[in-house]
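**Student:** quick one: sequence plus predicted model below, questions after.
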Amino acid sequence: MVKDKAVISKRVVTLAIAATTAGTLPVFLTGALSVQIRASLHLNKAATGMLVALFFASATVTSLTSGRLAEKYGSESVMKVATALAGINLVGITLFASNFASIAVFLGIAGLSNGALQPSVNMFVAGAIPPSRQGFAFGIKQAAIPSATLLAGLAVPLVALTIGWRFAYFFAAVFAFIVSALVPRRAPDRVSATNPLSSSEDFSVAPLVMLAFAMALGAGAANAMGAYLVENAVHVGFNPGDAGLLVVVGSVSSLAARLYSGHRADQRGGGHFKVTAVMVGIGALGYVMFSFQATVLLIPATIVGYAAGWGWNGLYNFAVIKNHPNAPGRATGITQSGAYVGSVVGPIAFGIVVQDLSFLAAWVGAATLAGLSSVFMVVGRKMLIKSRHTLSPG
């Protein structure tokens, strides 16, 4: 089979990574800088989870509707506006965040922009990369998430502990504005067009709802880890600088997993949802390792948790789009909404359990969510195969 490697546009994937990173930096900075922000704004530990949850709750609203919007007006238009809005809110946090309410307002609006951004970026990539290379392309695109967490982790020792946490948001704002300026009005390398009005036979909602539910459980556990990794590391004895570097280790692990799983996807004929189910299940073992609250286990738990428990997203999006080539924006908008719902409930529940019980109990809960996510991914795949005989199963 011809790989069509030459047609993968570096500009397309670079813009996809940059836009996704810009959209998610507000929330990942909040998680990585939680120790400094809590001390500065006098917040309790549960506040971090609530702020992260608010971001994703807002994203859920626009994720469900922006797919059709991108299919109608163009993915590039939505990307340009959404990244600019992310930059505006990052500036707002830099200058005006003085208490929980003020930072919550800016994160809520930033969540709206991120919810609109993700389906648009998925459509942007799907329209510019041929199907034979989309697995790797989406692996690269989703590498933006660990890239954002990596940058957020580096911001702790390099920025927050030197010149102050607000400057981390300011630098992120500059990045977002640059990305917005670079997004073209139309994709320069579009190789295929999607039909914005695919027939009902090509768009079955029920399997997507099940897959969204599975994604909610897996993303809820993973985003709780992202929000509280630094807090947990400090709790067991790490200093804040080293705890921030732990996020870097996890981010690199997740980035490598997303790239490799995407590369392997292009070499398979199907079975992608089965692979994501296995990855989430392995991630659950990482959360169990966290529950022991042992310093010696933090690094291996981080690697397993981030690589497996948070490394499946790109492959998941690819599998959804492979089965819905005529409606990539709407299909991933539905499944991505599941990720946002889970990302609301996960960090809030994790924070409450930590506040009222312990980190041990919270990690056991995260492992349970991941295990259930693995099961429901398999269920969703079976529903998809049953309802879509004309398309190859993912």
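**Tutor:** Okay, I see it.

**Student:** all contacts plus neighbour counts: C-alpha atoms, from now on.
**Tutor:** Fine.

**Student:** so the nearest residue to L107 once chain neighbours are set aside, which state does it fall into?
**Tutor:** Distances taken as C-alpha to C-alpha, 6 or more residues apart in numbering put F55 closest to L107, at 5.3 Å, once the chain neighbours are dropped. Secondary structure assignment for F55 (DSSP: H, G, I helix; E, B strand; the rest coil): helix.

**Student:** what residues are up against F55?
**Tutor:** Neighbouring residues of F55 by C-alpha atoms under 8 Å, 6 or more residues apart in numbering: V27, L107, G108, I109, A110, G111, L112, V344.

**Student:** the fourth one and N89 touch, don't they?
**Tutor:** Yes: with contact defined as C-alpha atoms under 8 Å, I109 and N89 form a contacting pair (7.1 Å).

**Student:** for the contacts of F55, which one is nearest A319?
**Tutor:** Distance to A319 across the contacts of F55 (C-alpha to C-alpha) is lowest for V344, with 23.8 Å.

**Student:** after the helix or strand where F28 lies, which helix or strand is next?
**Tutor:** F28 belongs to helix 10-32 when elements are defined using DSSP states H and E. With elements assigned by DSSP H and E, the helix or strand that comes after helix 10-32 is helix 34-41.

**Student:** got the angle for that next one vs helix 10-32?
**Tutor:** In terms of direction (axes from the mean of the first three to the mean of the last three C-alpha atoms, to 10 degrees), helix 34-41 departs from helix 10-32 by 60 degrees.

**Student:** another one to put next to it:
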Amino acid sequence: MPHLPRFGRSARLMVGASALTTLGAIAPFLVGSQAVLLMRDLGFGAGQLGLVVSTFFAVAALVTILGGPLIERFGDSRGHLLGGLLVAAGSFGVALLVQEVIGLVAALALLGAGNAICQGTSNRTVATLLPAHRRGLGFGLKQSAVPAAIMLGGLAVPTTTAYLGWRATFAIVGSIGLLVALTALARLLLNGGSRPEPAPRRGGKKGEKRHTGLDKAPWGPLLLCGAAITAASAAANFLGAYLASWAHEVGLTVGQAGVLMAAGSGTSILVRIASGFQADRRYGANLPVVATMMLVGGVSVALLGALPTPWAVVVLGFVAFAVGWSWPGLMLYAVARLGRDAPTSASSVVQAGAFVGGALGPLAFGLVVSLVSFQGAWWVAAVAFTLAGVLTLLARRGFRKDLERRPPMEPFGYGGGRREPRFTTGG
């Protein structure tokens, strides 16, 4: 069975990218799930909690924007080394040193930088080292790490936190980060500092030298995608941060709200993987699927505000999680596929938008809750989701025009189709 070794390598790369993404992303969800204990022990309030979480995403966005070209040149081992060290330093800082909120902010800044490196390295792995026909599934698995981190953050409370305290959860994360860094260092030393070459792009000739950076995706559609994912991430992170509180307010118990969050997160993981699997079986047409998911999210959260009843919160909250927040992997895959010779740089624009949305969402929508109402915040979130869907469709139109005006050197299939693409650029 000649395909087994290659599939085995692909599986290892996909699992590794997903695990690294989870390691980088878990910190704010640990803070959120243990917020009551952290606020009590460190002496700060709900407003400062928003600052702590937003600092994580803001630093991640800044590092992604400024360090994108550097991450593009990183090998896997160097990315694992630096990301693991930053995660270890921030996590051990929380576990051993933090005594007040300013220290927690500083530690989350380190963890945000570590998240940016982990995400960028994982994006590079999936976009360049995986075979082209596995990248949709790879991005789906990688982006399943965020709902997985939400579930792990929630599960930490009745297990590790209940028996060992909240600092122990960060000590465990720091230990894993240190193990990742040491493993990467050993790999670098064994390889003499070398790094693996990216897998050739589909359709490339064997032995052909690639000139990275000469042919890049157009900036206009890329920025539209970045703006779209900023708006959608802001609304989605508000959903993740406040759905349990809204569910409790309309009549669900704390336990029932937790089950709803876990069920929604678990289903979101399955949908992300399934959508990536399907993307590998067609030629493009991914951005319309992304826009549809965002629009479903918009309708769901709008009805959440309009129908404040337990049954509506259960049904609509589940749909909003399962479908309305299942687009990140497919969006990254679509942009990386259109990234020409610089897929990591293209995906970094989208990743930065996701981090900016993560930083703005809880603060901005939390402010709407305090100044207007929960219902008003859900309607504003619906507008953000809808705007994101429209921007995604505009970006798709820009990408298609650019392919027609500036075709890649190698034929490129797009527009959908399973056996053959609907459209193909000239050779």
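**Tutor:** That came through, no problem. Remember, predicted model here, so these are calculated numbers, not experimental data.

**Student:** TM-score of the superposed pair?
**Tutor:** With the length set by TM-score structural alignment, normalised by the length of structure 1, the two chains reach a TM-score of 0.90; 391 aligned residues with a C-alpha RMSD of 2.6 Å.

**Student:** just give me the match in structure 2 for N223 of structure 1.
**Tutor:** The equivalent of N223 of structure 1 in structure 2 is N237 (alignment by TM-score structural alignment).

**Student:** check contacts around that match.
**Tutor:** By C-alpha under 8 Å, 6+ apart, the neighbours of N237 of structure 2 are G357, G358, G361, P362.

**Student:** again with S358 of structure 1
**Tutor:** Here S358 of structure 1 is in contact with no residue (C-alpha under 8 Å, 6+ apart).

**Student:** from Q48 of structure 2, how far out is the aligned residue in structure 2 for it?
**Tutor:** Using TM-score structural alignment, the equivalent of S358 of structure 1 in structure 2 is S373. To Q48 of structure 2, S373 of structure 2 is 20 Å away according to C-alpha to C-alpha, to the nearest Å.

**Student:** likewise for L141 of structure 2?
**Tutor:** Distance, L141 of structure 2 to Q48 of structure 2, using C-alpha to C-alpha: 33 Å.

**Student:** looking at the two, which is more packed in?
**Tutor:** Using other C-alpha atoms under 10 Å, the more surrounded residue of L141 of structure 2 and Q48 is L141, with 27 against 15.

**Student:** now that one. Nearest residue, chain neighbours left out?
**Tutor:** I273 (5.5 Å).

**Student:** aligned against structure 1, show me the partner of that neighbour.
**Tutor:** I273 of structure 2 maps onto L259 in structure 1, with residues paired by TM-score structural alignment.

**Student:** who are the contact partners of the spatially most central residue of structure 2?
**Tutor:** Taking C-alpha atoms, centre = their mean, the centroid of structure 2 lies closest to Q143, which sits 5.0 Å from it. Taking C-alpha under 8 Å, 6+ apart, we find Q143 of structure 2 in contact with S18, T21, R272, P328, G329.

**Student:** trace the fourth one over to structure 1, please.
**Tutor:** It refers to P328 of structure 2. Checking TM-score structural alignment: P328 of structure 2 goes with N313.

**Student:** right, and F56 of structure 1 touches S343 too?
**Tutor:** Yes: between F56 of structure 1 and S343 there is a contact under C-alpha under 8 Å: 5.8 Å.

**Student:** now the element after whatever helix or strand M225 of structure 1 lives in, going C-ward?
**Tutor:** For M225 of structure 1, the host element (DSSP H and E) is helix 205-236. Following helix 205-236 of structure 1 in sequence order, the next helix or strand is helix 240-265 (DSSP H and E).

**Student:** helix 205-236 and that following helix, what's the angle between them?
**Tutor:** Using the same axes, to 10 degrees: helix 240-265 of structure 1 against helix 205-236 is 150 degrees.

**Student:** what are the buried residues along helix 240-265 of structure 1?
**Tutor:** 240-263, 265 (16 or more other C-alpha atoms under 10 Å).

**Student:** that one vs structure 2 - mean distance after superposition?
**Tutor:** Superposing on structure 2 and averaging over aligned pairs (mean C-alpha distance after the TM-score superposition for structure 1), helix 240-265 of structure 1 comes out at 1.9 Å.

**Student:** try stretch 277-288 of structure 1
**Tutor:** Per the superposition on structure 2, stretch 277-288 of structure 1 and its aligned residues are separated by 1.3 Å on average (mean C-alpha distance after the TM-score superposition for structure 1).

**Student:** counterpart of that stretch in structure 2, which residues?
**Tutor:** Against structure 2, stretch 277-288 of structure 1 falls on residues 291-302 (TM-score structural alignment).

**Student:** for D280 of structure 2, which residues are in contact?
**Tutor:** Contact analysis of D280 of structure 2 by C-alpha under 8 Å, 6+ apart lists H133, R134, R135, G136, L137.

**Student:** separate out the buried members of the residues you listed.
**Tutor:** R134, R135, G136, L137.

**Student:** give the burial count for F139 of structure 2, as a bare number.
**Tutor:** Neighbours of F139 of structure 2 using other C-alpha under 10 Å come to 31.

**Student:** so it belongs to a strand, correct?
**Tutor:** No: applying three-state DSSP, one finds F139 of structure 2 to be helix, outside a strand.

**Student:** now it: closest residue in space that isn't a chain neighbour?
**Tutor:** Using C-alpha to C-alpha, 6+ apart, the closest residue to F139 of structure 2 is G329 (4.8 Å).

**Student:** ok so the one you found is a helix residue?
**Tutor:** Yes: under three-state DSSP, G329 of structure 2 falls within a helix.

**Student:** so how far is V290 of structure 2 from it?
**Tutor:** For G329 of structure 2, the distance to V290 of structure 2 equals 9 Å [C-alpha to C-alpha].

**Student:** so L391 of structure 1: helix, strand or coil?
**Tutor:** coil.

**Student:** wait, isn't it in contact with N323?
**Tutor:** Yes: at 6.0 Å, L391 of structure 1 counts as touching N323 under the criterion of C-alpha under 8 Å.

**Student:** comparing the two, which shows the higher neighbour count?
**Tutor:** Between L391 of structure 1 and N323, N323 has the larger neighbour count (other C-alpha under 10 Å), namely 21 against 14.

**Student:** surely W378 of structure 2 meets L304?
**Tutor:** Yes: applying C-alpha under 8 Å as the test, W378 of structure 2 and L304 come out as touching, 6.8 Å apart.

**Student:** just give me the match in structure 1 for L403 of structure 2.
**Tutor:** Aligned partner of L403 of structure 2 by TM-score structural alignment: R388.

**Student:** isn't that match up against D202?
**Tutor:** Yes: in this structure R388 of structure 1 lies within contact range of D202 using C-alpha under 8 Å: 7.4 Å.

**Student:** three-state assignment of S326 of structure 2?
**Tutor:** Assigned by three-state DSSP, the conformation of S326 of structure 2 is coil.
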